[in-house]
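Colleague: Here is a sequence together with a model predicted from it:
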Amino acid sequence: MKNKGPLYVLTCYVIWGLLPIFWKLLAQVDSLYVLASRIVWSMVLTGGILLLRRDRLAGVRAAFQDRREWGLLAAAGCVVCVNWGVYIWAVANGHMIDSSLAYYMNPILAILLGTVLFRERLTKLQWLAVAVTFAGLVITVIRYRQIPWIALVIGGSFAVYGALKKQVRSDAAVSTFVETLTLAPFALVLIFWMEAHGTGAAGVLSGWQWLLLLSVALYGEAFTATHAILFGFVWTGLILYLISGTRESRRHREEEKPCV
């Protein structure tokens, strides 16, 4: 199972890379409606998985009975709701480059958050990675005269989501189900309200397009010199972070080797 880890990670990144194409197909539907649909159908999917594995249902009951656990999962659900919502809106409204930048920034934001919340110690290379990424942001603000808020909100909310999930005891399927089940009533109210007021998917989608509710080269977004500079700094920071992680893993393996 451990050997399949890199394959699972690669598969996840491939799926994430294809997601903008998926959301672009739904650009004609209001982003809030798409978000609400995603919450509901995520709940249905994870609920179905849990029903197939009935041994996990006890974990759902335990999560709801533990106020702290439920509170953390509810908070995580709200934060990832912001993440999903801004991401869907960004892709549908021609900000795909900013949304992709967010996920390159996410590891750096996550380790910075870890130092604040969990007092994790960073290596010199990790601090350098943070500094390089921050320098890229400063240059972007100076050139654009505005903060890249889309990338920061998406990347930052995902980092906060990870910090919250780090504190829960429930496994992935249970935690995702509890998160989406907590938000589902609000999502359903929004769906029915928007349909009743003519701003939902009815009249916009037809036939196979309803099944959709279960970048640059494609959509012609402008990739400016400022984008290139910021991506360069963020990628450099990410590479430094990965090098640091590789060194730490190698060091731990050396320390765990038995003495002969």
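Modeller: Thanks, I have the structure now.

Colleague: going forward, measure contacts between C-alpha atoms and count neighbours the same way
Modeller: OK.

Colleague: Tell me how far residue 204 lies from residue 229.
Modeller: The gap separating residue 204 from residue 229 is 39 Å, by Cα to Cα, to the nearest Å.

Colleague: another one to put next to it:
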Amino acid sequence: MKKGLIYAILAYIAWGLLPVYWKLFGSMLPGEILAHRVIWSFVFMTILLLAGKGQWKAFTQLLTVPRTLLVVATSSLLISANWLIFIWAVNNGHVIETSIGYYITPLFNIMLAVLFLREKPTGAQWVAVGLAAIGVAIATIDYGHFPWVSVSLAASFGLYSLVKKRVAYGASIGLAGETAVVLPLALIYVGYLYATHQATVGTLPAYKLILLLLAGAATAMPLLWFAKAAVRLPLSMLGFIQYIGPSITLLLSVFVFKEKFSPALLASFAFIWSALVVYALASIRTARAAAVQR
């Protein structure tokens, strides 16, 4: 459990600090950043799989099963959309909205479980969803427009998690497969940018270019840490730790990126945080009841 706790904290700290990383490439187009993230993630995962015993064989077998390949392709498109929205939001001054998005993701998962898995949430979980909905409504009024960044991030990652429940392959093989599916699109897009003289990667100073090449490691390592944590920690504990990420992002948005944090937005977060407390307590109660039954 101690190792699992360390892995989980590392994963969520890394995810929380990612806005600082992507801000370094603010001069690039979001699509160009995404394309390089896909390319270098695939390169990094290929190296890891080749170094692991039997991993590359399992990866190639994954891509030969039509049903599994369809699932991988679906999850690939969802996580790519999530990455693109996140990168665009960070580099266009919407970091607070990304924080809201990842705060409400667990509550969005409840709705997906009801719609697609026919699960029956407890009354407390419905209260949590209602409080979060009020928080999003307040944010909508404060922004003057629907917070599509927040909802899109929660929806894309929630659907990604739902699709991942349909498969039984490991995190390394899964990420390699997901990047492999969109790799041709990424290469075509980078080629198009060079052909039309729109590519900006060549204008980056040397240190930023090196950091861009490390985008694969920055993408893969938190996912692999999370996978190691998930098999070592109770779900209720992991649920609490996951809020480290959006909390760090929120602090960065206010104190580092100087985004506007109005009283109305504070009220919005108050409802969202209240929803998370209710959700966490309900999850703990459910976990304890299940343990007693076992």
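Modeller: Everything's here; your move. Since the model is a prediction, treat every value here as computed from it, not as a measurement.

Colleague: Can you calculate the TM-score here?
Modeller: Once superposed, the chains reach a TM-score of 0.93 (TM-score structural alignment, normalised by the length of structure 1), with 255 aligned residues with a Cα RMSD of 1.4 Å.

Colleague: Residue 193 of structure 2 corresponds to which position in structure 1?
Modeller: Using TM-score structural alignment, the equivalent of residue 193 of structure 2 in structure 1 is residue 194.

Colleague: wait, doesn't that match sit right on residue 200?
Modeller: Yes - using Cα atoms under 8 Å, residue 194 of structure 1 is in contact with residue 200, at 4.8 Å.

Colleague: Mind listing the shared neighbours of the two?
Modeller: Taking Cα atoms under 8 Å, 6 or more residues apart in numbering as the criterion, residue 194 of structure 1 and residue 200 both touch residue 33.

Colleague: These two - which one has more neighbours?
Modeller: Higher neighbour count among residue 194 of structure 1 and residue 200: residue 200, with 21 against 17, using other Cα atoms under 10 Å.

Colleague: Give the helix, strand or coil label for that one.
Modeller: Following DSSP: H, G, I helix; E, B strand; the rest coil, residue 200 of structure 1 is assigned to coil.

Colleague: what kind of secondary structure is the equivalent of residue 232 of structure 1 over in structure 2 in?
Modeller: Residue 232 of structure 1 maps onto residue 270 in structure 2, with residues paired by TM-score structural alignment. What three-state DSSP gives for residue 270 of structure 2 is helix.

Colleague: Please apply the same query to residue 112 of structure 2.
Modeller: helix.

Colleague: Next up, the contacts around it.
Modeller: 158-159, 162.

Colleague: I'd like the distance between the match of residue 232 of structure 1 and residue 217 of structure 2.
Modeller: Remark: distance between residue 270 of structure 2 and residue 217 of structure 2 (Cα to Cα) = 35 Å.

Colleague: so residue 74 of structure 1 sits right up against residue 184, yeah?
Modeller: No - if you go by Cα under 8 Å, residue 74 of structure 1 and residue 184 don't touch, sitting 11.3 Å apart.

Colleague: returning to what we had before: which single one of the contacts of residue 112 of structure 2 is nearest to residue 12 of structure 2?
Modeller: Relative to residue 12 of structure 2, the closest of these is residue 158; by Cα to Cα it sits at 16.8 Å.

Colleague: For that closest one, grab the count of nearby residues.
Modeller: Residue 158 of structure 2: 25 neighbours (other Cα under 10 Å).

Colleague: Tell me the spacing between it and residue 291 of structure 2.
Modeller: 26 Å.

Colleague: Look at residue 270 and residue 217 of structure 2 and report which has more neighbours.
Modeller: A side-by-side neighbour count of residue 270 of structure 2 and residue 217, using other Cα under 10 Å, places residue 217 first with 19 against 15.

Colleague: How about residues contacting stretch 197-212 of structure 2?
Modeller: Under Cα under 8 Å, 6+ apart, the answer for stretch 197-212 of structure 2 is 24-25, 27-29, 32, 36-37, 190, 193.

Colleague: Quick one: end-to-end distance for it.
Modeller: One end of stretch 197-212 of structure 2 sits 19 Å from the other (Cα to Cα).

Colleague: just so I have it, where are all the helices in structure 1?
Modeller: For structure 1, applying DSSP state H gives helices covering 5-25, 31-52, 57-65, 67-92, 96-117, 124-144, 149-165, 172-196, 216-219, 225-256.

Colleague: Distance check, the alignment partner in structure 2 of residue 133 of structure 1 against residue 105 of structure 2.
Modeller: Taking TM-score structural alignment for the superposition, residue 133 of structure 1 sits opposite residue 132 in structure 2. Distance of residue 132 of structure 2 to residue 105 of structure 2, given as Cα to Cα: 10 Å.

Colleague: Pick out whichever of the two has more residues nearby.
Modeller: Between residue 132 of structure 2 and residue 105, residue 132 has the larger neighbour count (other Cα under 10 Å), namely 26 against 20.

Colleague: so what's the more buried one up against?
Modeller: Taking Cα under 8 Å, 6+ apart, we find residue 132 of structure 2 in contact with 104, 107, 271-272, 275.

Colleague: What subset of the residues you listed is buried?
Modeller: Using 16 or more other Cα atoms under 10 Å as the burial test, the contacts of residue 132 of structure 2 include 104, 107, 271-272, 275 as buried.

Colleague: The residue most central in space within structure 1: what's it in contact with?
Modeller: With distances taken as Cα atoms, centre = their mean, residue 158 lies nearest the centre of structure 1, 4.6 Å away. Contacts for residue 158 of structure 1 (Cα under 8 Å, 6+ apart) come out as 79-80, 83, 106.

Colleague: what does it align to in structure 2?
Modeller: In structure 2, residue 158 of structure 1 lands on residue 157 (TM-score structural alignment).

Colleague: ok, so what distance separates its match from residue 163 of structure 2?
Modeller: For residue 157 of structure 2 relative to residue 163 of structure 2 (Cα to Cα), the value is 10 Å.

Colleague: what's the answer for residue 123 of structure 2, then?
Modeller: Residue 123 of structure 2 is 26 Å from residue 163 of structure 2, where distance means Cα to Cα.

Colleague: Then residue 28 of structure 2?
Modeller: With distances taken as Cα to Cα, residue 28 of structure 2 is found 31 Å from residue 163 of structure 2.

Colleague: Same check on residue 141 of structure 2?
Modeller: Distance, residue 141 of structure 2 to residue 163 of structure 2, by Cα to Cα: 32 Å.

Colleague: One more: residue 278 of structure 2?
Modeller: 26 Å.
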